[in-house]
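Asker: Let me see the structure of the following:
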Amino acid sequence: MARLRVLLPLPLAGAYDYRVPAVWAEAPAAGSFVEVPLSGRSMIGVVWDGEADPDLPEKKLRDIRAVLDVPPMTASLRKFVDWVAAYTLNPPGAVLRMAMSAPSALEPPASKAGWRLSAAGQRAKRGEGKLTETRRRVLDAIEPGDVQSAAAISAEAGVSSGVVRGMAEAGLLESALMPAGEAFPAPDLTRPGPLLGGEQQVAAAALRQATAAQAFGVTLLTGVTGSGKTEVYLDAVEECLKLGRQALVLLPEIALSTQWLERFERRFGVPPALWHSELGSRRRRDTWRALAEGRIQVLVGARSALFLPYPDLGLIVVDEEHETAFKQEEGVVYHARDMAVVRARLSQAACVLVSATPSLETLTNAETGRYAALHLPVRHGGASMPAVSLIDQRATPPERGRFLSPPLVEAVHATLAEGQQAMLFLNRRGYAPLTLCRSCGHRMRCPNCSAWLVEHRVRRCLQCHHCGHAEPIPPHCPECHSESSLTPLGPGVERVQEEAELLFPEARRLVMASDTIAGPAAAAEAARAIAAREVDLIIGTQIVAKGWHFPHLTLVGVVDADLGLAGGDLRAAERTVQLLHQVAGRAGRAEAPGRVLLQSWSPEHPVLEALVAGDLDGFMAAEAEARRPGHWPPFGRLAALIVSAEDEREADRVARDLGLSGPAGEGVQVLGPAPAPLALLRGRHRRRLLLKARRDIAVQPLLREWLGRVQIPASVRVQVDVDPVSFL
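Answerer: Now for the predicted structure:
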């Protein structure tokens, strides 16, 4: 009897062998979704590639129960699952689970009742008989053969549901089953795109050519903020769709991308299909199924959209490729930017990486010729880049108890007086990052993490931004019990808002932080209010750097430009220069020139000097030269082992054993073990080890052999992070 390998969406060592029932005419093809028994229950898996074990005794085999009526998983996606599993050292089933993230989509789609024109309705539509104006509008809204819901008909015709019911009772409409699943309208490729400038036209032509080749290749598209990179790569999306292939655009924060989605709809006449964590289960099911059946041509999504079932993927765009939001830190740890390149290669698709501030890894790949490179040197529409200057807080410090220096306060006043908008940026949520007792010095700490509790005055609580623990602000110190002795230290965005209320009482203010902009609807409303000039002063955290276009914003003030530069993080300087450059790029994007003021206690820092000089290229070149001698990324390889356990002694023991048995040899070095910067996270004690290797050494075989030498108890978790981005 035929045997097949079936991979299940479980963290198992590999695929299991199953038997094809003798009564079946043929065995299901590789990629088929099948129902199989496992330990007394039924599971859905995928028929996987490779030969079953011929030596497995027949009595140990179980029959495949059913083949599901759903398009099979493509060979390129199966290869991608295996590749990601091997690269990240995860079981293939754990990766497969991400590719089966909408289980209900594998079930037969349910049909719903709707309405269509009856024979009498079609005659009336042709003009036979007399109709009221409302009934005429209903007939005009329905084409013969179309089946629509009552709600859709009412909305399209602008009538009440009672009118629809009345027409059904009159025999003009009849009940019919609607097509299963949601319809996703196709983009209109005949709509003219915006007029592109000279450099934009050259770049767009190159991306169209790369897409039309229908072969793998990676292009880095860079350009100053506001140079029109989005419109350029949308030309490549159009080219891909004309070829009948599918396009994927990855955005780092899809919930904050209201303006991007509006731009897409202006270009193609319809909104794109979306994929992100805030989609409801029904929408996820319909999107997954429609994509697998080829009914979605272009999808815009977060990093998990890489694992969706595209029948013919022709283009992947990674916008803001430098963003750390593309790194998945839990479960299967991977970087979506890097995996997008792999998915494109396996799909024979073009890949475009886009950023005004590309990562050093991507820049190096472009400089060495692995990636093609395109650059847009000027802002679109004749807008100029903002002037950036420093405020040395040693010379002009803020008033006691304040955080905005006199020059910045004066600049905001002047900007508001001119009728323009200003922004104050501080990459710190809440009211204050630390609360301590004036009497005994006790600091309010998270009970689950080695982190301070952040005061949120609006919500009247102290919260941990790592595990989510929250507690009311106590009336007295928990240590010495002194009344009213707890004092907030340092500024958060809420504290800047409080100060702005005192300094600019007439200004209409809006706080843009993850606490206040909780999802797509809130982001859309914020963008609308700012564009409509209902806001004078924007106060925001890092979400204001996410590609917003505010034409009347001419001043950006960075409250603490030094934030993020301290500490031993390898990428601290690179990330800070990227963030501040992106924030600065919000200013002066239209006719009025913009300016940026950076408050700093260390104005001589290379990051700040580079921002003032506008020499991002020079800074990145210096950063590369600093990393090259020590073989630090991108000139070497890193992999982290994070050991965690509820028992601190167990974490220390396993970390010590791993440290003693680490790989050795030329070009290989093990650093640690050492307590992680967040040594306690969500109640688990954490220790880190770092494997550092030359660029030409593959770290995965070293990691597998290393982990195999140490016995790890079930109570201890060892997470492998190949190419770590965060060192917390």
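
Asker: CA only for contacts and neighbour counts going forward, please
Answerer: OK.

Asker: In this protein, which residue is most central in space?
Answerer: Centroid-nearest residue in the chain: residue 252, 3.1 Å away (criterion: CA atoms, centre = their mean).

Asker: Hmm, residue 323 and that one touching each other?
Answerer: Yes - with contact defined as CA atoms under 8 Å, residue 252 counts as touching residue 323 (6.5 Å).

Asker: residues touching residue 186, list them.
Answerer: By CA atoms under 8 Å, 6 or more residues apart in numbering, the residues touching residue 186 are 270, 296-297.

Asker: Report the buried members of those residues.
Answerer: Neighbour-count burial (16 or more other CA atoms under 10 Å) is assigned, among those, to 270, 296-297.

Asker: of all the residues you listed, which comes closest to residue 377?
Answerer: residue 270 (30.6 Å; CA to CA).

Asker: Please generate a structure for the following sequence too, so the two can be compared:
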Amino acid sequence: MSDLFEDDLRRIQVLIPLPLAGPYDYLADAGSDLVLGSIVEVPLGNRRTTGVVWNVEVPEAPESGQVDRSRLKPVIRRLPVPALPEPVIRLVDWVASYTLSAQGAVLRMAISVPDAFEPAKPVIAYTALPGGADAVEALGLRITPARRRVLDLLEDGPPRTAREIADETGTGTSVVKGLADGGGLVSVALPADAPFPEPDPDRLRETPLSEEQAEAAGILTEAVRAESFSTMLLDGETGAGKTEVYFEAVAEALRHGKQVLVLLPEIALSAEWLNRFEARFGVRPAEWHSDLKPRRRRHTWRAVAEGKAKVLVGARSALFLPFPDLGLIVVDEEHESAYKQEEGVVYHGRDMAVVRANLTPCPVVLVSATPALESMRNAEQGRYRHLRLTARHGAATLPSVELVDLRRHQPERGRWLARPLLDAMTGALEAGEQSLVFLNRRGYAPLTLCRACGHRLECPSCSAWLVEHRLLGKLQCHHCGYSARLPKACPACGEEDSFIASGPGVERMAEEVAALFPEARFQIVSSDTLNGPAAAAEFVRSVRDGEVDIILGTQIVAKGYHFPKLTVVGVVDADLGLAGGDLRAAERTYQLLHQVAGRAGRAEHPGRVLLQTHQPENPVLRALADWDRDGFLAEEAAARERQGMPPFGRLAGLIVSAADPNLADMVASRIGRAAPDFDGVAVLGPAPAPLALLRGRHRRRLLVKTRRDINIQAVLRDWLGRIDIPSSVRLTVDIDPYSFL
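Answerer: This is a model prediction of the structure:
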């Protein structure tokens, strides 16, 4: 290698967004403008790929096994996009270490939009020549009727694209381009994307804050002004005005020129939230979720990276967006299990939001009417500042909650609504008010079986029953997405037309409501019908405008919605979710039912909640009836502490999966036999996972339980690092598991 080569090139490290062990060494010009976080194009094998500069000062250390310089390839080029901010790089490293994931797999979430790495090409639009049709004819171009319509449209209007002109004039784009090629139109280069509008932090609020709200808002805005890390738990009853409180912190961050990230657990929740944001700040924020079109996704990613998107509301993946000047993070409905990503890199969005704020540094606000036990524990120990809103905003009061004992009030045969709930719904209809019937089961029926032989229709790829979706005319697996038509004959016994639906889903409840209240207007609301922000917005409008009398919904309607005329909430099966060995079953059931109960009586009309149950003595339901959230949390915490379960201990789940069940058993047994054996660490399993077959792969589960003071990641690294796992077997590590399927 020549002296010139040695002098002009330096060794750097580039992390590539693939599940690789770490960054690779490359060479770069010594005088290049590459910095930590620069997004670059590099060779990888016989192809080109994108990566991020992870280290710009790599010492030569051949004795450490470092690849010799002569074998290194040079960086091809730096891409024309801002470098990833240092907090994002540190977040990638932190998440990879905490979750035992490959750094490159985590990086892939941060640079998920490669189209954004190049500036957007200008959009070509067209306008008329001075002189209009006469000038065109002077060029010797023939004026056809189609061309005449194009010229008339552009005579006084703004420049338009060929597609816009064609759509508005009923012509083809070839007519437009033919005119332009002949010189009959003037081409204009327009910016590819309109800039995101700036929210107005000083826009007048529609309603003043209460004294309690103002005090909490003052604490939040002071934290924003401090521009340092802090975590605050904003805890208030449903309808207490928590959103308006943290909007004040958003406004303060905007006044200081900072960016704001607001996380929501469900895309469908964003419609109501976006309306409230626009009412407060005059514009809509940027959005980030799976429903975005590719062009919008590219524009949003780049606008965030350039600091031009000031407020963004998004799903958990928005945590990895390259905010260069983040001043506030808000995690709304922080207790929601939807913040946990269960596939790929397994992480909890709420917890990583706290890490992201710490690395920035900036304040983070966790918001909920039913905070997670972990968050409450952190507040009690002083790690989080606890802000409590105790009253509903304005004239609204908490609804009454009644337990309807189904042992005494049995519904009619073949039906599921008990008489007390029917009477309450009848009263709401007569008063011109609205009701919500809540059942957390999608589709028509959770189980379809043969009345002749008892055969149950199951998914061929999962150990799960197929759910009938009668509106869609199919059976569907809610785990892998498999769907099929209802067979004419039973595959087990051959009997024709023998299948019957067992148990109710929301579609079946709709049949019952239609039969009992034929004059009522109802709407089914589930993830099957509310499959994006646009559908959610239309649902909100129809309820607000009084076009719906009865809502039949799953958990998607349990939070985030404010319907002033909704006064009756009926829960068909309040016991659903209480059974089973899930660590968080009681907590999740309480949170869900508390949230759905909170939909009633949010304005001047008092609300009434009826929970249909076979076990009214259950502590969870008793706590709901008494609105005794703190009492429930205290009992739940005491039970967890006795068992050494989170937040008083640590858990990790290990899932071994393979297409061959014998191979899955063999590897799981190998892992189990090598398990560590020392004080404070217990390993349960291996055993078949509750969902033992998923997407055609057989699953075996181990659960690792440790004391709080033990570094569970270090235990797992040492243990699993000694085990040879075949490439056809997948091992998933879930630190702090939320799902036990």
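
Asker: picking up where we left off before, contacting residues around the equivalent of the residue nearest to the centre of structure 1 over in structure 2?
Answerer: Alignment note (TM-score structural alignment): residue 252 of structure 1 maps to residue 265 of structure 2. By CA under 8 Å, 6+ apart, residue 265 of structure 2 lies in contact with 315-316, 332-334, 336, 338-339.

Asker: rerun at 6 Å
Answerer: 315, 338-339 (CA atoms under 6 Å, 6 or more residues apart in numbering).

Asker: what about it, distance to residue 316 of structure 2?
Answerer: Distance, residue 265 of structure 2 to residue 316 of structure 2, by CA to CA, to the nearest Å: 7 Å.

Asker: Mind listing the shared neighbours of these two?
Answerer: Between them, residue 265 of structure 2 and residue 316 share these contacting residues under CA under 6 Å, 6+ apart: residue 339.

Asker: does the match of residue 252 of structure 1 sit in a helix or strand, and which one?
Answerer: In the assignment (DSSP states H and E), residue 265 of structure 2 maps to no helix and no strand.

Asker: What is the neighbour count of residue 449 of structure 2?
Answerer: 19 (other CA atoms under 10 Å).

Asker: which one in structure 1 is aligned with it?
Answerer: Using TM-score structural alignment, residue 449 of structure 2 lines up with residue 436 in structure 1.

Asker: which element is that match on?
Answerer: Using DSSP H and E, residue 436 of structure 1 falls in strand 434-437.

Asker: Same question for residue 33 of structure 2.
Answerer: Residue-wise, residue 33 of structure 2 maps onto no helix or strand under DSSP H and E.

Asker: likewise the one 10 residues further on?
Answerer: Element membership for residue 43 of structure 2, per DSSP H and E: strand 39-44.

Asker: what range in structure 1 does that strand sit on?
Answerer: With TM-score structural alignment as the criterion, strand 39-44 of structure 2 aligns to 33-38.

Asker: do the same with stretch 581-593 of structure 2
Answerer: Taking TM-score structural alignment, stretch 581-593 of structure 2 hits residues 568-580 over in structure 1.

Asker: what comes up buried for that stretch?
Answerer: Within stretch 568-580 of structure 1, judged by 16+ other CA under 10 Å, the buried ones are 571, 573-580.

Asker: What of stretch 393-405 of structure 2?
Answerer: So stretch 393-405 of structure 2, judged by 16+ other CA under 10 Å, has buried residues 393-394, 396-405.

Asker: Which members of those residues occur in helices, if any?
Answerer: Of the buried residues of stretch 393-405 of structure 2, none are assigned to helices by DSSP state H.

Asker: Report the two of these separated the most.
Answerer: Spatially, the most separated pair among the buried residues of stretch 393-405 of structure 2 is 394 and 405, at 33.3 Å (CA to CA).

Asker: Map residue 246 of structure 2 onto structure 1.
Answerer: Under the alignment (TM-score structural alignment), residue 246 of structure 2 pairs with residue 233 in structure 1.

Asker: need the buried ones among the contacts of residue 186 of structure 1 in a markdown table with secondary structure and distance to residue 28 of structure 1, can you?
Answerer: Shown next, in a markdown table, are these (DSSP: H, G, I helix; E, B strand; the rest coil; distance: CA to CA, whole Å):
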| residue | secondary structure | distance to residue 28 of structure 1 |
| --- | --- | --- |
| 270 | coil | 38 |
| 296 | coil | 26 |
| 297 | coil | 28 |
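
Asker: List the contacts of stretch 320-327 of structure 1.
Answerer: Stretch 320-327 of structure 1 has contacts (CA under 6 Å, 6+ apart) with 252, 303, 334-336, 353-355, 358-359.
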